[in-house]
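Colleague: Sequence first, predicted model second:
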Amino acid sequence: MLKMMCPILSSNSHCTAKGMLFPHSTCLVALLHSQSSNPIKSHLPSKPKVEDALKMFDEMLHSRPLPSVIPFNRILTQLVKLKQFPAVLSLNSQMGLRGIVPDSYTLNIVINCYSRLNRMGYALSVLGHCFKLGLQPTVATFNTRVADAERVFNKMVEGGHCQPDVFTFSTLIKGFCMIGNNTGAIQLLRNMEENGCEPNIVSYTTIIDSLGKYALFDQAKNLFSEMIGRGIAPSLITYNCLIQGACNKGHWKEVWRLLNEMIQRGIEPNTITYNSLMDGHCLQGEMDKAKQVFDLMLSKGISVDIHSCNTLINGYCKSKKIDKAYKIFKEMPLRGLVPDTITYNTLVDGFCKAGRLQEAEKLLCEMEASGQLPNVQTYTVILDALCSNQQLSKANELLREMKDKNLELDIVIYNIFIEALFKAGEIESAMKVFSGLSSKVVQPDVVTYNTTIKGLCIGGLLDEAEKLFREMGERGCSADGSTYNTFIRGLLNNNEASRATRLIPVMHKMGFSVGASIMELIVDFLSKDKVDPVLLACPKDSV
């Protein structure tokens, strides 16, 4: 579909950073080779799949030019599935020695292997080194590994096997913050003192930043005060984190107080500080004030960066002021700035939501011509626009194009397409897509189930909807309040009041409330000449 709109580049890209994944590569290579003079052969059983993977890896490693890290990651992933963890680490070491730059997927693989081998010390070292490189592990990595890391770490400390330093603690704190476990991060901060390790500015700033992102500004403020009380002077980064948290909550008195305080300490606000102010005003829909901050930056000679423009463009698009957003976009080259993928995606989304598809199409062509690769987000925006306009054949073509380019389709993309199919009355096609998810890496989430249950109910297929409602928990996806409301509404709309009322007490027991639309339906049922006795018997407090 994008090929029809304008020629789009066919290769996928991943953000990478220079440097090897191992902070102490020599030690790690020695560790791997200490197990055998040939670690690969010693750890790999003679299985055709393993041999094929090794052969392919060797051919790729000696090919010129060298392939990107992506095909190497696929081979490492295959070997992980075969439980060849030491071999994967050895192969990854060879990649580093050949100058193959790792990405976040490589990071996940390496941490996973060290964790499986119970070498959490090495996993933590890799993790800390990757933070320095700017590589960001996925949430999945942390959800499955940080708790293990803490467990092994505690055993090491309790057994007297090691004396953790501030770097080790800070790495774990960073991990907890990245998965949103701020309570765990603060507990680690307290554990530092108990183990005779003084927290530093990095330890505090990391948690303050995380608390601000999760709208826990009061806690962030208290931790900031505690830090100062310990004689640790806040840095520009610390102030920026706290100011961003205050902006997110719209606490402008605190923002101005912090700004004055940092200036009194001799710390001058920088581009990031002003970007936070703009972002805060944009979140509140105060676009005139956001633009004033932008103009103030220019008048003060403070560098306006790509994030400054993207923040303002996004704010204008969210406020449905697409022309003003486009004006900022056109002015970027005059300021020496090159629009990035985020810039284009935001504007394309803005044009699509405004119903200006031709201008979105034109911008896509500009994007390709500028050398910016469309990513999954770009395709998601276009897919959503096509589905909203019921252009399902083009949407299906777009999905095929994404698969051809080896882009990783996430559940958001499938949810958009499944909903569009149901709205078009193509129930069979929608269920085919839904059923096909089981054969893919991506798993249906609660939105997928809610959308499918709603579509089945609208189509009058109540038994199929109920079966899915009952099975979703067994498939690892718990029903939420929306699930119950969706199914109950579907039953009532199909004159199945008895089945609906049986679900209401269960819904309340699960801690969910009945929606206003269901209340209206029940009132409508009660106003009819003939009312289902079960509905009359339903206790008032249950609805």
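Modeller: Structure received. Numbers count the residues shown, from 1 in each chain.
Colleague: drop to CA atoms for contacts and neighbour counts, all remaining ones
Modeller: Will do.
Colleague: What are the buried residues along the helix or strand harbouring S93?
Modeller: The secondary structure element spanning S93 is helix 85-97 (assigned by DSSP states H and E). Within helix 85-97, the residues scored as buried using 16 or more other CA atoms under 10 Å are 85-93, 95-96.
Colleague: ok, L456 to G425 distance?
Modeller: The gap separating L456 from G425 is 10 Å, by CA to CA, to the nearest Å.
Colleague: For these two, work out which one has more neighbours and name it.
Modeller: Remark: of L456 and G425, L456 carries more neighbours, 25 against 15, as counted by other CA atoms under 10 Å.
Colleague: How about the more buried one: what's its closest non-neighbour residue?
Modeller: A465 (5.6 Å; CA to CA, 6 or more residues apart in numbering).
Colleague: The one you found: what's it in contact with?
Modeller: Neighbouring residues of A465 by CA atoms under 8 Å, 6 or more residues apart in numbering: 452-454, 456-457, 487.
Colleague: What is the three-state secondary structure of P444?
Modeller: When states are read from DSSP: H, G, I helix; E, B strand; the rest coil, the local structure at P444 comes out as coil.
Colleague: Second structure follows, compare the two:
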Amino acid sequence: MLLRRIVPVDYTLNIIINCYCHLNQMGFSLSVFGTFFKLGLQPNVITFSTLINGFVLKNQVPEAARVFSKMVEAGHCKPNVVTFNTLIKGFCTIGNKSAAIRLLGKMEENGCKPNIVSYNTIIDCLCKDTLIDEAFNLLSQLISRGIAPNIVTYSTLIDGVCKLGQWKQATRLLDEMSSKGIFPNLLTFNVLVDTFCKEGMVVEAKSVVQIMIQRHIEPDTVTYSSLMDGYCLRGEMHEARQVFDLMISKGSTVTVRSCNILINGYCKAKKVDKAHKIFKEMRRMEIVPNTITYNTLIDGLFKAGRLQEAEKLLSEMLGCGQLPNLRTYTVIVDGLCNNRQLSTAIELLKEMEANKVELNIVVYNLVIEGLCKAGKIESARDLFCVLSSKGVRPDVRTYTIMIQGLCHHGLIIEAEKLLREMGGEGCSPDGCTYNIIIRGLLNNCETSWAMKLIQEMLERGFSADASTMELIVDLLSKDIVDPALLQLLKDS
């Protein structure tokens, strides 16, 4: 355009900025933004809103907030409802609910009235964090301001209350919707089906599907996938497969997520061959397996003790261009440790560290536990001691694993020392930690010492588990334990 001496207008430049934003090329977007000033043009509200949206899409919300602040400071271009809603969405995306609510309050201060999208975005964020009371407060606020809640508002709230098991509240919301002439759509029904299935209430989920069909709302891929997930959670794989076949027969789009749900279900049910069959069917249906698919199947093969097949599938994964993620490495390390391939797991850990892979405490916990189980307590202790130098903080699981390993090797003084260190490291022991060390003490004939820790455990609000109670009852039969303490354990 410039070569032909055609000067672009703001409308043209805004289109180019928008294109670059959707391509995650924010550097180029800002370059085009600079062109406004070179050409003597004034950026408008669309320009700023587009840039803010670009940074939000790239998950660079602080940058989006800076652009917004500069826009407000400049004064010549006031943000509109789209600008505010875009930044509200950004804050909600990163979980900064307080900033989103503050921004909602500033809208009218800037002469911009919030709309239903403004409220729905924050209500959705609150519901996802199960902050239902705050979500209902916003609902009351939007109604008092004369904004009518819509199907998205109610679907979001129904999802939120269902996640908390508040079924009566969900029914009340459905009735309230109907009284306002807002009828449940596919989104609403899918929310109900998914929630029921996650709670293992597949019968209730099927009833919702029947109501959908009666209202001439056709179940879609999301509906069928939720049903499959529900059956898989219950271990009812025959029924899950029937839903999968029904989805295909109904012409619904079979997605990689649908296949992953079924593969995961079969692997959890220790039916790896059937999981592998679904994996092969994906190719026939021209569905490309993703990292989740490979991770799930590799994990299933390791758990079935089929190491060579797991390694072969990993090679296939790499050959198909699917890069392993942290979950992949966690699955492999876990599989190797559980299949007595500890040296290979340690070699892999060193290789990952050398390649600067950002490892979390979960991976290290697996190796430390593997070392403890293999009787290599010194090596486990050495790895535990260097965690901080690797930039990884031990968690309660790390300490519990080490305490169990030390107790197993009769190093009970060191085990209790580690228990006492936990509080100072900002990682308080939980019920599992106490039960582990109490059993360790009892197994090492340190009964009086164990009794003191039992008292401490109860005072902290934790209970003895079945394994600990079994040991205590056994000691009671030998008149070693005070019956009053046993009663106290039962009462707790």
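Modeller: Sure thing, it's come through. In this text, all values refer to a predicted model and were calculated from it rather than measured experimentally.
Colleague: rewinding a little: what is the nearest of the buried residues of helix 85-97 of the first structure to T171 of the first structure?
Modeller: Nearest to T171 of the first structure among the buried residues of helix 85-97 of the first structure: L89, at 21.1 Å, using CA to CA.
Colleague: What range does stretch 290-301 of the second structure cover in the first structure?
Modeller: Taken onto the first structure by TM-score structural alignment, stretch 290-301 of the second structure occupies residues 340-351 there.
Colleague: any idea how far that stretch is from the chain center?
Modeller: Centroid displacement of stretch 340-351 of the first structure relative to its chain, using CA atoms, centre = their mean, to the nearest Å, is 18 Å.
Colleague: which ones are touching A385 of the first structure?
Modeller: For A385 of the first structure, the contacting residues are 352-353, by CA under 8 Å, 6+ apart.
Colleague: Need the counterpart of it in the second structure.
Modeller: Under the pairing rule here (TM-score structural alignment), the equivalent of A385 of the first structure within the second structure is G335.
Colleague: any idea which helix or strand carries its match?
Modeller: helix 326-338.
Colleague: Could you find the closest non-adjacent residue to G235 of the second structure?
Modeller: Using CA to CA, 6+ apart and skipping residues adjacent in sequence, the residue nearest G235 of the second structure is A269, 6.3 Å away.
Colleague: Number of residues surrounding the alignment partner in the first structure of the one you found?
Modeller: When the first structure is aligned by TM-score structural alignment, the residue opposite A269 of the second structure is S319. Per other CA under 10 Å, the neighbour tally for S319 of the first structure reads 16.
Colleague: I figured S319 of the first structure hits G285, correct?
Modeller: Yes. In this structure, S319 of the first structure is within contact of G285 by CA atoms under 8 Å, at 6.7 Å.
Colleague: Please, where are all the helices along the stretch 351-500 of the first structure?
Modeller: 357-369, 376-388, 392-404, 411-423, 427-436, 446-458, 462-471, 481-493, 497-509 (DSSP state H, counting those that start in this stretch).
Colleague: So which residues make contact with the fifth one?
Modeller: When contacts are taken as CA under 8 Å, 6+ apart, the neighbours of helix 427-436 of the first structure outside the stretch itself are 414, 417-419, 421-422, 444, 452, 455-456, 459.
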